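S.K.: Here you go, sequence then predicted model.
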Amino acid sequence: MQTRTQINELTTAISNNIIGQEKVVERLIIGLLAAGNLLIEGLPGLAKTRAIKALSKHIDGHFSRIQFTPDLLPSDITGSEVFYQTPTGGEFKFDKGPLFANIVLADEINRAPAKVQSALLEAMEEKQITVAGTTHKMAPLFMVLATQNPVEQEGTYPLPEAQMDRFLMHVMIDYPAVEDEVSVIELVRQEEQMLSDTSQKQHNTQPIKIAQDVIFSARQEIANIKVIPEMARYMADLVYATRTPNRYDDELASWIDIGASPRASISLDKCARSYAWLQGREHVLPEDIRTIAHDVLRHRITLSYQAQGLGLRADDIIDRIISLVALP
């Protein structure tokens, strides 16, 4: 079976559990293929956690959920050195924390203090953690999928800009359409019926499981997706416009305080190639870049007080940039 066919089956399996959020499912798959970390933001009850659990359920790997709270300690997620008594006297052994998994759900990530965020930052960027002077590597398949509530600010800590930049994409999740919400009601009712029906439990088929080798094979194919110099320049121009908006528009310049880093250009390239591969193409087109530009850039732009006073969002500014930067 072709690698892309299996990835499409994974997408379909997740979509069957998450109705009306096709874009979110697609971004989860892109993040998986691009080997990046994702920040998913939305109001309570919009299936942020459910979407991540659905992804992990259909991948042959270890899943771990960490509920972030204000009293969380770094050792609660990384693990710690524990003294064990032995016949020869005793020794310290490292007990791994929940961070040692293939897919890590960092639920309500902005509720943890700075020390915890620092411990998570090393794992996200370096794929390793350091405890008591010893470095411990993460698994080859490792990604952090974090959730965040945009309205409830009681007991929360704003994520540092350096950590925000480590997220490949910042995905926004919105309310489903009315028709989709009817389907959600029916889906949940069916799940409750299956749980209460013992005979159904015995005949319930196991969910499909995608082997990790399939993901690594897909990443290798994506690495070979062609990006012509004009496309690479277009990505760089979009990012550069966030740093020098005065070259394009005076009003745009008054809306941006800090532009995106070169990590944004790298992320655009990774995500555009992954999206092109999912579409069955062997090269990147401008529409691939535009499709994922908002998710890649929205958390990397710092809005000015003037923009905030006007009620503008990062997406509004990205729309303006896309309209101003010339296509190749």
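M.R.: Nice, thanks for sending it over.
S.K.: use CA for all of it now, contacts and neighbours both
M.R.: OK.
S.K.: ok, and what's touching stretch 156-163?
M.R.: Outside stretch 156-163, the residues that touch it by CA atoms under 8 Å, 6 or more residues apart in numbering are 70, 110-114, 117, 121, 300.
S.K.: can you redo those residues as a markdown table with neighbour count?
M.R.: Listed next are the contacts of stretch 156-163 as a markdown table, based on neighbours: other CA atoms under 10 Å:
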| residue | neighbour count |
| --- | --- |
| 70 | 14 |
| 110 | 24 |
| 111 | 24 |
| 112 | 22 |
| 113 | 21 |
| 114 | 17 |
| 117 | 19 |
| 121 | 20 |
| 300 | 25 |
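S.K.: Looking at these, which are in helices?
M.R.: Among the contacts of stretch 156-163, DSSP state H puts 114, 117, 121 in helices.
S.K.: got a list of what the second one touches?
M.R.: Taking CA under 8 Å, 6+ apart as the contact definition, residue 117 lies against 159, 163.
S.K.: Compute the distance between it and residue 146, please.
M.R.: Relative to residue 146, residue 117 is positioned 12 Å away (CA to CA, to the nearest Å).
S.K.: how about the strands in the chain?
M.R.: 37-41, 63-67, 79-84, 91-96, 103-107, 128-131, 134-137, 143-148, 167-172, 256-258, 302-303 (DSSP state E).
S.K.: One more to weigh against that first structure:
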Amino acid sequence: MTAHPIGSTTEPSVPAMNGQEFADATEAIVTNIERVIEGKTAIVRLALSVLLAEGHLLIEDVPGVGKTMLAKAMATSIDCTVRRIQFTPDLLPSDVTGVSVFNQDTHEFSFKPGAVFANIVVGDEINRASPKTQSALLECMEERQVTVDGRTYPLSTPFMVMATQNPIEMEGTYPLPEAQRDRFTARVAIGYPDARAELAMLDAHGASNPMEDLRPVVDDSTIRRMIGLVRSVHVADTIKEYAVALVTATRQAPDLRLGASPRAGLQLLRTARAVAAFDGRDFVLPDDLQALAVPVLAHRVISTSDAQLARRTTDAIIADIVHRLPVNASRGRDRR
């Protein structure tokens, strides 16, 4: 298979970013998003951490809590290419990845890129598309490339899929297969705002849509520099061992019939690096892994029938594993 230069997997050379620049950029993005998402700082920080960890985010919650608005606000805050895909039962895989079209003038086939050729792809109500269309994202999300008619087209950096879905309504939906869920770095639920945040939302959103006034605060070059800094965050051997222990514990838990994959452990560490950078550290702590265990691992595992009958959620099971698993006494401070 040959590569075609629709996107580029070769990252442009950009100057390194220092800690203060990183802090300023993250603060600007979070503040900008919070202009439209009230009282959800932790969720916004996690969403940005997933982007900087070069991962993908699944936003799963009931209707009306701001799932799509969070995805759109994140995309709007960064001056890069953004495409939105409204997943519907009649959406075709070629609408996502692209299609080869015969050119009458040249008598050759030319590739017409699909909606996935963007830095940030917002997939709205992803579980409403057929499994065939959902599977079109598998290669894109894992390998950051698209293969059509035997040719491979690389995707640009940064690349992130932010998908939303409603876990309550099952009519006319197709549950995401495990292979698809495992490609999402983290799953978040926004939840209802508290009374003060909801009152502020009524004031801000009552007369106009604040999304109309939202403007980018950083560009794609800045995001690539931020990703470079996150990659440089140190992970001690003891932290890696703790991450492996967490993932292994999910495979041995009596309440789970399917544990977390090796990919889960890798993405847990990547996201932990981003969280550490957010906190101004150049090394990862066990606390980072513990805080991320539920959003990164819970959507990848499957509980047993007995656990489901007992109404034990995978979130609760993962939280219990984190609580019971001992942490190495070094606490990850043997930085070098």
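M.R.: Cool, got the structure. As the structure is a computational prediction, the values presented were derived from the model and not from experiment.
S.K.: Can you pull the TM-score for these?
M.R.: The TM-score (TM-score structural alignment, normalised by the length of the first structure) is 0.90; 309 aligned residues with a CA RMSD of 1.7 Å.
S.K.: related to what we said a few turns ago, among the strands of the first structure, single out whichever gets nearest to residue 179 of the first structure.
M.R.: Closest to residue 179 of the first structure of the strands of the first structure is strand 167-172 (CA to CA; 20.3 Å).
S.K.: so the closest one aligns onto which residues of the second structure?
M.R.: Counting by TM-score structural alignment, strand 167-172 of the first structure falls onto residues 184-189 of the second structure.
S.K.: now the matching stretch, how far from the centre of its chain.
M.R.: 6 Å (CA atoms, centre = their mean, to the nearest Å).
S.K.: about what we covered before: any chance of the ones in helices among the contacts of stretch 156-163 of the first structure in CSV, plus distance to residue 259 of the first structure?
M.R.: CSV is the format used below for these (distance: CA to CA, whole Å):
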residue, distance to residue 259 of the first structure
114, 24
117, 23
121, 21
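S.K.: For residue 44 of the first structure, state which of those residues is nearest.
M.R.: Nearest to residue 44 of the first structure, judged by CA to CA, of those is residue 117 at 22.2 Å.
S.K.: how about that closest one, what's its partner in the second structure?
M.R.: Mapped onto the second structure by TM-score structural alignment, residue 117 of the first structure lines up with residue 134.
S.K.: Could you check how far that match is from residue 144 of the second structure?
M.R.: From residue 134 of the second structure over to residue 144 of the second structure (counting by CA to CA), the distance is 16 Å.
S.K.: Give me the nearest residue to residue 174 of the first structure, chain neighbours excluded.
M.R.: residue 42 (6.4 Å; CA to CA, 6 or more residues apart in numbering).
S.K.: what do we get in the second structure for the one you found?
M.R.: Correspondence of residue 42 of the first structure to the second structure, assessed by TM-score structural alignment: residue 61.
S.K.: Contact partners for that match?
M.R.: Contacts for residue 61 of the second structure (CA under 8 Å, 6+ apart) come out as 67, 164-168, 189-191.
S.K.: middle-most residue in the first structure, spatially?
M.R.: In the first structure, the centroid-proximal residue (CA atoms, centre = their mean) is residue 38; its distance is 1.4 Å.
S.K.: ok, and the closest non-adjacent residue to residue 328 of the second structure?
M.R.: residue 238 (6.9 Å).
S.K.: Need the counterpart of the one you found in the first structure.
M.R.: Using TM-score structural alignment to pair residues, one finds that residue 238 of the second structure aligns to residue 230 in the first structure.
S.K.: Tell me if I'm right that its match and residue 326 touch.
M.R.: No: if you go by CA atoms under 8 Å, residue 230 of the first structure and residue 326 don't touch, sitting 11.2 Å apart.
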